[in-house]
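Q: Build me a model:
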Amino acid sequence: MATPKTRRRGTELEEAILRAAADELAEAGYPGLTMERVAQRAGTNKNAIYRRWPNRAALGVAAYRHLAEETLKPPGTGDLREDALTLLRAINCGQTSPAARILRSLLTGVGEEPELREQLHEQASEGGTGTWLAVVGQAVARGQARPAALHPRVATVALVLLRNEYLTRGLTTVDDAVLVEIVDEVFLPLVRPAAQAG
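A: Now for the predicted structure:
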């Protein structure tokens, strides 16, 4: 259903377009995603969308990323271990969330669209990095992590290990004990200052 057209610009218009694209993906999947339907739902025109995203692959991935970022914020518990576990648990439980369903829909279109494959590859390498860097950055400020841990490959190691569980074992969720093991046996020893690592 189309939203009444109003004069929106910048971030407000972009948010409306991304919400509309996410809604379209949730309802029709990637095969049913069209710039025209998104424009109609967002109450704008196709040109406004094409000025921001060159094709539906870029728009679909941007909509997924926007939705995922909205639902995955740094927990801010005041403790690095709790923050890491809270994040991993949210991701693990989120495999049935709208964002996860949209991602699966995007993944089904990869075989037929090289542009989509490229966009998803870029997203996979960036996805979640900002949140994990924020968590580690807060921990560095509290003295719970080494400043050198503020590197994307280090900060996201727990996320990468969780994704590996999904990929190599074909799982959609893992036991909580696995999350605890990832945090306690790999993540914390890697990021904590040497005095706390033991």
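
Q: make it CA atoms for all contacts and neighbour counts henceforth
A: Fine.

Q: just checking, what's the longest helix in this protein?
A: Assignment by DSSP state H gives helix 10-28 as the longest helix of the chain.

Q: Now do the very next helix or strand once past it: everything it contacts.
A: Of the helices and strands lying after helix 10-28 in sequence (DSSP states H and E), the nearest is helix 35-42. Identification of contacts with helix 35-42 by Cα atoms under 8 Å, 6 or more residues apart in numbering yields 1-3, 16-17, 19-21, 24, 45-46, 49, 56.

Q: Return the closest of these with respect to His121.
A: The shortest approach to His121 among those belongs to Arg56, at 15.5 Å (Cα to Cα).

Q: Run a quick neighbour tally on that closest one.
A: For Arg56, the tally of surrounding residues (other Cα atoms under 10 Å) stands at 19.

Q: How about the one 3 residues further on?
A: Residues within reach of Leu59, counting by other Cα under 10 Å, total 25.

Q: Would you agree it is in contact with Ala20?
A: No - using Cα atoms under 8 Å, Leu59 makes no contact with Ala20, being 10.4 Å away.

Q: Which other helices and strands does the longest helix of the chain contact?
A: Helix 10-28 sits against helix 35-42, helix 56-71, helix 98-108, with contacts defined as 3 or more Cα pairs under 8 Å, 6 or more residues apart in numbering; DSSP states H and E.

Q: what's the angle between the second one and helix 35-42?
A: So the one you mean is helix 56-71. Compare the direction of helix 56-71 with that of helix 35-42 by axes from the mean of the first three to the mean of the last three Cα atoms, to 10 degrees and you get 40 degrees.

Q: Could you pull out the buried residues of the helix or strand following helix 56-71?
A: Once helix 56-71 ends, the next helix or strand along the chain (criterion: DSSP H and E) is helix 80-93. Going by neighbour count (16 or more other Cα atoms under 10 Å), the buried part of helix 80-93 is Leu80, Arg81, Asp83, Ala84, Leu85, Thr86, Leu87, Leu88, Arg89, Ile91, Asn92.

Q: another one to check against the first:
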Amino acid sequence: MNLEDGSARRRRGAVLEAALLEAAWQELCDVGYGALTIDAVAQRAQTSRPVIYRRWATKAELVRAAVEHALRREEAEVPDTGSLRGDLVATMRLANGRTVTSAAMLTYYLGSYFQETGTSPTVLRTVILGDGPTAIDVILDRAVERGEIPRGRLTPRLRSLAFDLYRHEALMTLAPVPDAVIEEILDEVFLPLVTTGGEA
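A: Model prediction:
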């Protein structure tokens, strides 16, 4: 059976490309980068190797495109609950419910990809999403405008601290981060450091 003449021919353009990228992402999540093969992706997508190779010349190119597809699919509006703590809790809960929960999970799936390409999760994220404001930047800047965080208190390290701790927990457990742990990260570490009651 020539799959290229069947289902692949009926799917064209953006529809076909999305199906290929989704198949590559699902294969990556199931077996990781090292064990992923173009044949397996083609079988999952019900198409053929040439259909994939016409779009991406190497496995690394396909996987990078699949990660970009997954990350952009999971982009969501930044929660605005009216408080810094509420925004952070809501954002971390949203991350728990997504397929792509954090850069830590990408590290788990893509370990050999980073070795092969000489990149890192930070480099990959910057290449895919750019270096513009992140969700945490939006949340923290709103908190400064509301007066919850003193102007000038936030350093780059403090800006990333809450989600650095969240990603570490996700990597160590490979599971959604429980609400109790989210609250510990915020109430015992992050908020005391950045709000008016803490010491920078």
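
Q: Please state their TM-score.
A: TM-score of the superposed chains, computed with TM-score structural alignment, normalised by the length of structure 1, equals 0.61; 182 aligned residues with a Cα RMSD of 4.4 Å.

Q: Save the helices and strands packed on helix 10-28 of structure 1 as a markdown table, and put in distance to Leu161 of structure 1 too.
A: Below are the helices and strands packed on helix 10-28 of structure 1 laid out as a markdown table (distance: least, Cα to Cα, whole Å):
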| stretch | distance to Leu161 of structure 1 |
| --- | --- |
| helix 35-42 | 35 |
| helix 56-71 | 19 |
| helix 98-108 | 18 |
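
Q: Among those, single out whichever gets nearest to Gln123 of structure 1.
A: Nearest of the helices and strands packed on helix 10-28 of structure 1 to Gln123 of structure 1, taken as Cα to Cα: helix 56-71 at 7.3 Å.

Q: once aligned to structure 2, how far is the closest one on average?
A: Mean deviation of helix 56-71 of structure 1 relative to structure 2 after superposition (mean Cα distance after the TM-score superposition for structure 1): 3.5 Å.

Q: Which positions within that helix qualify as buried?
A: Under 16+ other Cα under 10 Å, the buried positions of helix 56-71 of structure 1 are 56-68.

Q: Residues touching that helix, excluding its own?
A: Identification of contacts with helix 56-71 of structure 1 by Cα under 8 Å, 6+ apart yields 18-19, 21-22, 25, 30, 33-35, 53, 99, 102-103, 106, 115-116, 119-120, 123, 127-128.

Q: now do 6 Å
A: Leu18, Ala21, Ala22, Trp53, Ala99, Leu116 (Cα atoms under 6 Å, 6 or more residues apart in numbering).

Q: how about the residues you listed, which pair is most distant?
A: Farthest apart among the contacts of helix 56-71 of structure 1 by Cα to Cα are Trp53 and Ala99. That separation is 19.4 Å.

Q: Have a look at these two and say which one is more surrounded.
A: Higher neighbour count among Trp53 of structure 1 and Ala99: Ala99, with 23 against 15, using other Cα under 10 Å.

Q: quick one: Ala197 of structure 1 and Phe187 touch, right?
A: No - at 10.1 Å, Ala197 of structure 1 does not count as touching Phe187 under the criterion of Cα atoms under 6 Å.

Q: Those two - which one has more neighbours?
A: The neighbour count for Ala197 of structure 1 versus Phe187, taken as other Cα under 10 Å, is higher for Phe187 (22 against 13).

Q: now that one, nearest residue through space, not along the chain?
A: Leaving aside its sequence neighbours, Phe187 of structure 1 sits nearest to Ala158 (Cα to Cα, 6 or more residues apart in numbering; 5.8 Å).

Q: what do we get in structure 2 for the one you found?
A: For Ala158 of structure 1, the aligned position in structure 2 is Ala162, judged by TM-score structural alignment.

Q: got the angle for the host helix or strand of its match vs helix 84-96?
A: Using DSSP H and E, Ala162 of structure 2 maps to helix 156-173. Angle, helix 156-173 of structure 2 to helix 84-96, by the same axes, to 10 degrees: 40 degrees.

Q: Flag every buried residue along helix 156-173 of structure 2.
A: Burial within helix 156-173 of structure 2, assessed by neighbour count using 16+ other Cα under 10 Å, is assigned to Arg159, Leu161, Ala162, Phe163, Asp164, Leu165, Tyr166, Arg167, His168, Glu169, Ala170, Leu171.
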